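# Sequence and predicted structure, then a few things I'm wondering about:
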Amino acid sequence: MTAPHIPINAVDLFSGAGGLTHGLAKAGINVRVGVDVDPACEYPYTENNKAKFLLKSVGDIESRELASYYLPRSVRLLAGCAPCQTFSSYNQKASTDDDRWWLLRHFSRLAGELLPELVTMENVPGLLNHAVFDEFVGSLEASGYEVSKQIVDCQDYGVPQHRNRLVLLASRLGPISLLTPAQFNAKPTSVREAIGNGRVPALAAGSADAVDRLHRASRLSPLNLRRIKASKPGGTWRDWPDELVAECHKKESGKTYAGVYGRMTWDEAAPTMTTQFYGFGNGRFGHPSQDRAISLREGAILQGFPLNYQFVAPGAPVHMKTIGRLIGNAVPVTLGELIGRSMKAHVKEHRDDVLRVLTGGQLA
């Protein structure tokens, strides 16, 4: 006799353009709705995912509104990545005065009121150092959840970039953990495998592909064009002739900032995709062999989005800053799939308890 299928329904808080949702869906989880306050997220989220979109702040959401999206006789998952900029190591002015700091408390509130069987939260590792995270974990534990948390090197799971993320999994069914790279059947992926070997057409700085409007590269000033031509894959601005080096880097205070104005290396992973990855001077975002920064499409691919993922409606203008923000802020799709497959494995492990709950039993 075939074991009954146990569906998992999810709500994605702070959904962004849909990186986490898309990954969860790849793992076989039915994401019912995404919630985000940024209107630019709505088109890519709904166009590429079989889910509804709520343009609303999580702080204004009531649990009964989210409860209506879960289907009967399904395991409920509450997922999300609260805005991470305020906790990021890139933010030198992190402050509890930032309203985003407290959005995690609203996530906690909704989890405590809904009591879904599963909860997951992804964020930057720096969140571990803040009391608001300890409060979040403590609240889950007080509500009967088993909680696991770990720093994940996304490269270990096949994401073609150096990106460390904090992943929390919580379950009211029993102890839970992420799949290992071996269980996920992961293999390292290089920049070449992701965006090389003719996967995307060659492009000049300041131009866009005639077919794929997202495959467009920022303009370069004459000086920056000379700089990128003098740049070596994996090198730094220290490789340049002296006349190309910026005055700020010649000062003692600027000599240590070697991680800008660099090219990627074909056979290694890319650096962490930030919201400004499309700018040559914003990090090691120079294309390994073409004289330009990587395109919006290449950044999306390095974040795990499929080649046909649409971020802009037909005929609408492509704003580099807006789309760069959506891509850089996204949960890598592969990481979302890892979380989803880990949840599926967990539910399978606790099948008897789950079936008892879905047929009218109750968790303690």
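Nice, I can see it.
# can we go C-alpha only for contacts and neighbour counts from here?
Will do.
# so which strand or helix has residue 151?
For residue 151, the host element (DSSP states H and E) is strand 146-153.
# Might one say that residue 340 is in contact with residue 20?
No: judged on C-alpha atoms under 8 Å, residue 340 makes no contact with residue 20 at a distance of 9.1 Å.
# And the two? Which one has more around it.
Neighbours per residue (other C-alpha atoms under 10 Å) separate residue 340 from residue 20, with residue 20 holding more: 31 against 27.
# If you count neighbours, what's buried in the helix or strand that the strand holding residue 151 is followed by?
Going down the chain from strand 146-153, the next helix or strand is strand 164-171, by DSSP H and E. Neighbour-count burial for strand 164-171, counted by 16 or more other C-alpha atoms under 10 Å, picks out 164, 165, 166, 167, 168, 169, 170, 171.
# Looking at those residues, which is nearest residue 227?
Distances from residue 227 to the buried residues of strand 164-171, taken as C-alpha to C-alpha, are shortest for residue 164 (29.5 Å).
# Find the nearest non-adjacent residue to that closest one, please.
residue 153 (4.5 Å; C-alpha to C-alpha, 6 or more residues apart in numbering).
# ok, now how distant is that neighbour from residue 275?
Separation of residue 153 from residue 275 (C-alpha to C-alpha, to the nearest Å): 19 Å.
# Settle it for me: which of these two has more neighbours?
More neighbours surround residue 275 than the other of residue 153 and residue 275, with 20 against 16 (other C-alpha under 10 Å).
# take the one below as the second:
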Amino acid sequence: MSGQVDPNDRFHAARRHSEIAIRRLRTIPEGGGRADLPDNPVFDCHRDHKGHYDIYGRMWWDQVAPTQTSWCTNVTRGRFAHPVQDRAITLREAMLLQTFPPTAELRGGVEAMALQVGNAAPGLLAQRIGEQIAAMEEVSRSGGAPVGLAVADAKIESSAYAFLVALHSLCSPFRCHSVGSVGVERVASYCVAISSRLWRARVAG
């Protein structure tokens, strides 16, 4: 709960919330947000405002987590409330969503450490990209066509091109907790467009 600290893990420490913040959180169901708050309290800056519904947002147990930002332990800055407990997620929970190792450590004050988490690229995402690049390089060296493209008997010699195709192959099925499905789909679409242009250029040349 608010203010609690795991005696065995200093990064698994719940942010201390004000009484009014806790009362607000109690009214919000799993997956809910500021739209679920009663008329009183309500934020003056949000009166008659459509948008920013993730403020005071709770995460879900069974859905993709939101993008972890530098405010990932602050419920007033996004969907960073625990699914059922009346508190923001802890630094440790945010790190786990970013696929940090369970024993990873951070340095600095709370805000500085949250910034480190929010600015990090998920380790698992980097691993998956690396695996796809290695697989594409193997296909390239064997003279085969890139996975997912209906073009045969062509050899890929460009590492940049192989990377784009690999990233597309990765992003299509992959949903990273911290990047979120929308961001991944945008990256995948971008990779499709760029890789298609490169492929056409190579075939034409």
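Received the coordinates, thanks. Here the structure is a predicted model, which is why all the values come from computation and not from measurement.
# quick revisit: how far away is the residue nearest to residue 164 of structure 1 from residue 165 of structure 1?
Residue 153 of structure 1 is 7 Å from residue 165 of structure 1, by C-alpha to C-alpha.
# Where does residue 11 of structure 2 sit: helix, strand or coil?
With DSSP: H, G, I helix; E, B strand; the rest coil as the basis, residue 11 of structure 2 sits in strand.
# That one pairs with which position in structure 1?
Alignment note (TM-score structural alignment): residue 11 of structure 2 maps to residue 214 of structure 1.
# Near residue 222 of structure 1, how many other residues are there?
Residue 222 of structure 1 has 8 neighbours, counted by other C-alpha under 10 Å.
# just residue 28 of structure 2 next, same as before
22.
# just the one 4 residues further on next, same as before
Counted with other C-alpha under 10 Å, the burial measure for residue 32 of structure 2 works out to 22 neighbours.
# so how far is residue 21 of structure 2 from it?
Computed as C-alpha to C-alpha, the residue 32 of structure 2 to residue 21 of structure 2 distance reads 15 Å.
# and if you look at residue 81 of structure 2?
11 Å.
# More neighbours: the two, which one.
Ranked by neighbour count (other C-alpha under 10 Å), residue 81 of structure 2 and residue 21 place residue 81 first, with 30 against 16.
# what do we get in structure 1 for that one?
Using TM-score structural alignment, residue 81 of structure 2 lines up with residue 286 in structure 1.
# isn't its match right up against residue 228?
Yes: at 7.3 Å, residue 286 of structure 1 counts as touching residue 228 under the criterion of C-alpha under 8 Å.
# which residues do those two both contact?
The contact sets of residue 286 of structure 1 and residue 228 overlap at 261, 262, 263, 292 (C-alpha atoms under 8 Å, 6 or more residues apart in numbering).
# Can you get me a residue count around the match of residue 11 of structure 2?
Residue 214 of structure 1 has 25 neighbours, counted by other C-alpha under 10 Å.
# Enumerate every residue touching it.
208, 295, 296, 297, 311, 318.
# can you check residue 195 of structure 2 too?
Contacts for residue 195 of structure 2 (C-alpha under 8 Å, 6+ apart) come out as 161, 164, 165.
# What's the match for it in structure 1?
So, by TM-score structural alignment, residue 195 of structure 2 is left unmatched.
# Can you tell me the SS state at residue 195 of structure 2?
helix.
# and what of residue 311 of structure 1?
Under three-state DSSP, the three-state class of residue 311 of structure 1 is coil.
# longest helix of structure 1?
Of all segments of type helix in structure 1, defined using DSSP state H, the longest is helix 333-349.
# hang on, the earlier thing: to which residue of structure 2 is the residue nearest to residue 164 of structure 1 aligned?
By TM-score structural alignment, residue 153 of structure 1 lines up with nothing at all.
# Do a quick rundown of the helices in structure 2.
Here structure 2 has its helices, by DSSP H, at 19-26, 91-97, 110-118, 123-142, 159-171, 181-204.
# what packs against the fourth one?
I take that to be helix 123-142 of structure 2. Counting contacts by 3 or more C-alpha pairs under 8 Å, 6 or more residues apart in numbering; DSSP states H and E, helix 123-142 of structure 2 packs against helix 159-171.
# can you tell me what part of structure 1 the helix it packs on aligns to?
Here helix 159-171 of structure 2 fails to align to any part of structure 1, judged by TM-score structural alignment.
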